[in-house]
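Undergrad: this one's sequence-less:
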């Protein structure tokens, strides 16, 4: 079992699946979502149009199209509204449901972004703690999980959460 933090664009990673921090339409947007849609090409958008959107805390699978990854797992994180509206539970569900898809497809390597920490405003240290705790609890042998941060400061937050849980 491998669990580590990497820095860079999730679209460049050579893994079987990348997780997309999507919006509920699954039709692309900003941040990670926009980057994945741009890198994957028009086939991803066409397939996403057939899925009927996605509820917060759920996950849906598509092909990876022009990405190195064979699959994209789309999950919709919570919008931070102060922390008293179940945001932490919904965020944990994003990781749990994404791993459910991974297990069903027998995917051995997957990369996660820091879900909900961009425009959705989830506090980064708390989000990192939830990600690490949920993933570590649900991982299994022969699995590689990467936590992908776009910047070095964000990678440091993820690494601190990972170090704290080991």
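TA: Done, it's in. All of these numbers come straight from a predicted model, not from anything done at the bench.
Undergrad: hey, let's count contacts and neighbours off CA atoms from now on
TA: OK.
Undergrad: what packs against the helix or strand residue 4 falls within?
TA: Per DSSP states H and E: residue 4 is located in strand 2-7. Counting contacts by 3 or more Cα pairs under 8 Å, 6 or more residues apart in numbering; DSSP states H and E, strand 2-7 is packed against strand 144-149, helix 152-164.
Undergrad: Other residues contacting the longest one?
TA: In other words, helix 152-164. 4-7, 124-125, 128-129, 132, 147-149 (Cα atoms under 8 Å, 6 or more residues apart in numbering).
Undergrad: So for residue 38, which of the helices and strands packed on strand 2-7 sits nearest?
TA: strand 144-149 (17.7 Å; Cα to Cα).
Undergrad: Let me know the angle separating the closest one from helix 152-164.
TA: Angle, strand 144-149 to helix 152-164, by axes from the mean of the first three to the mean of the last three Cα atoms, to 10 degrees: 140 degrees.
Undergrad: angle of the lengthiest helix in the chain against strand 144-149?
TA: Longest helix in the chain, counting residues (DSSP state H): helix 87-105. Helix 87-105 runs at 140 degrees relative to strand 144-149, counting by the same axes, to 10 degrees.
Undergrad: Alongside the first one, take a look at this:
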């Protein structure tokens, strides 16, 4: 056996791969398949009680390590950012699959379209679509524009409101607004 000491992760993993702990990992994986086209890697390992003890899912080139929350543990919602090709289509799929819209797709001064939703397991997804490269000088000019400040204010307020709420993760009726 060769012991590696350079800190390089094994093939297929990055230096940081998040753990996502859910009440129903199987349902979470199906949600991720529907919304992001996620692919499950390897074989799920089940505990003696049938709960998912370990699963791995690839989303947008990243590996999410997953398992079921144990009885008596608190809810452990993850906050995850993912870059996508089409933020609006991703949000539409998420809401159709039972997610609750938190932040409607909003273009920000730094060149990204940003949206957020909370999935049925309670995880908060930050969806980014990079629409343009913006120079520091141009970004400074844009942030001087009241419309850019209003957009940033909405994005910040929608997150603050979500984090201050205890509401269930269900689809909203006013999604189109």
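TA: Cool, got the structure. For clarity, every value in this text was computed on a predicted model and none was experimentally measured.
Undergrad: Now the TM-score, please.
TA: Superposed pair, TM-score by TM-score structural alignment, normalised by the length of the first structure: 0.30. Supporting alignment: 95 aligned residues with a Cα RMSD of 5.5 Å.
Undergrad: hang on, the earlier thing: okay, buried residues for the longest helix of the first structure please.
TA: 87-88, 90-99, 102 (16 or more other Cα atoms under 10 Å).
Undergrad: which one of those sits closest to residue 19 of the first structure?
TA: Comparing the buried residues of helix 87-105 of the first structure against residue 19 of the first structure with Cα to Cα places residue 98 closest, at 7.4 Å.
Undergrad: Skipping its backbone neighbours, what lies nearest the closest one in space?
TA: residue 59 (5.6 Å; Cα to Cα, 6 or more residues apart in numbering).
Undergrad: isn't the one you found right up against residue 73?
TA: Yes. Using Cα atoms under 8 Å, residue 59 of the first structure is in contact with residue 73, at 6.4 Å.
Undergrad: Report the buried residues of the strand holding residue 4 of the first structure.
TA: Result for strand 2-7 of the first structure [16+ other Cα under 10 Å]: buried residues 5-7.
Undergrad: Kindly reformat those as JSON lines containing distance to residue 156 of the first structure.
TA: Below are the buried residues of strand 2-7 of the first structure laid out as JSON lines (distance: Cα to Cα, whole Å):
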{"residue": "5", "distance to residue 156 of the first structure": "9"}
{"residue": "6", "distance to residue 156 of the first structure": "10"}
{"residue": "7", "distance to residue 156 of the first structure": "9"}
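Undergrad: Next, the angle helix 152-164 makes with the strand holding residue 4 of the first structure.
TA: Using the same axes, to 10 degrees: strand 2-7 of the first structure against helix 152-164 is 160 degrees.
Undergrad: Tell me which stretches of the second structure form strands.
TA: Using DSSP state E, the strands of the second structure run over residues 19-22, 39-46, 52-59, 62-68, 79-83, 100-107, 112-118, 124-130.
Undergrad: Which other helices and strands does the lengthiest helix in the second structure contact?
TA: The residue-count maximum for a helix in the second structure (DSSP H) belongs to helix 146-164. Secondary-structure packing of helix 146-164 of the second structure (3+ Cα pairs under 8 Å, 6+ apart): strand 100-107.
Undergrad: Output the contacting helices and strands for the strand it packs on.
TA: Short answer (3+ Cα pairs under 8 Å, 6+ apart): strand 100-107 of the second structure packs on helix 87-96, strand 112-118, helix 146-164.
Undergrad: any idea which of these is most buried?
TA: strand 112-118 (a mean of 24; mean count of other Cα atoms under 10 Å).
Undergrad: What's the local residue count around residue 39 of the second structure?
TA: Burial of residue 39 of the second structure is recorded as 17 neighbouring residues (other Cα atoms under 10 Å).
Undergrad: likewise residue 47 of the first structure?
TA: 15.
Undergrad: One more: residue 46 of the first structure?
TA: Residue 46 of the first structure, neighbours per other Cα under 10 Å, totals 11.
Undergrad: The longest helix of the second structure vs strand 100-107, what angle?
TA: Interaxial angle of helix 146-164 of the second structure relative to strand 100-107 (the same axes, to 10 degrees): 160 degrees.
Undergrad: Against residue 146 of the second structure, how distant is residue 104 of the second structure?
TA: Distance of residue 104 of the second structure to residue 146 of the second structure, computed by Cα to Cα, to the nearest Å: 19 Å.
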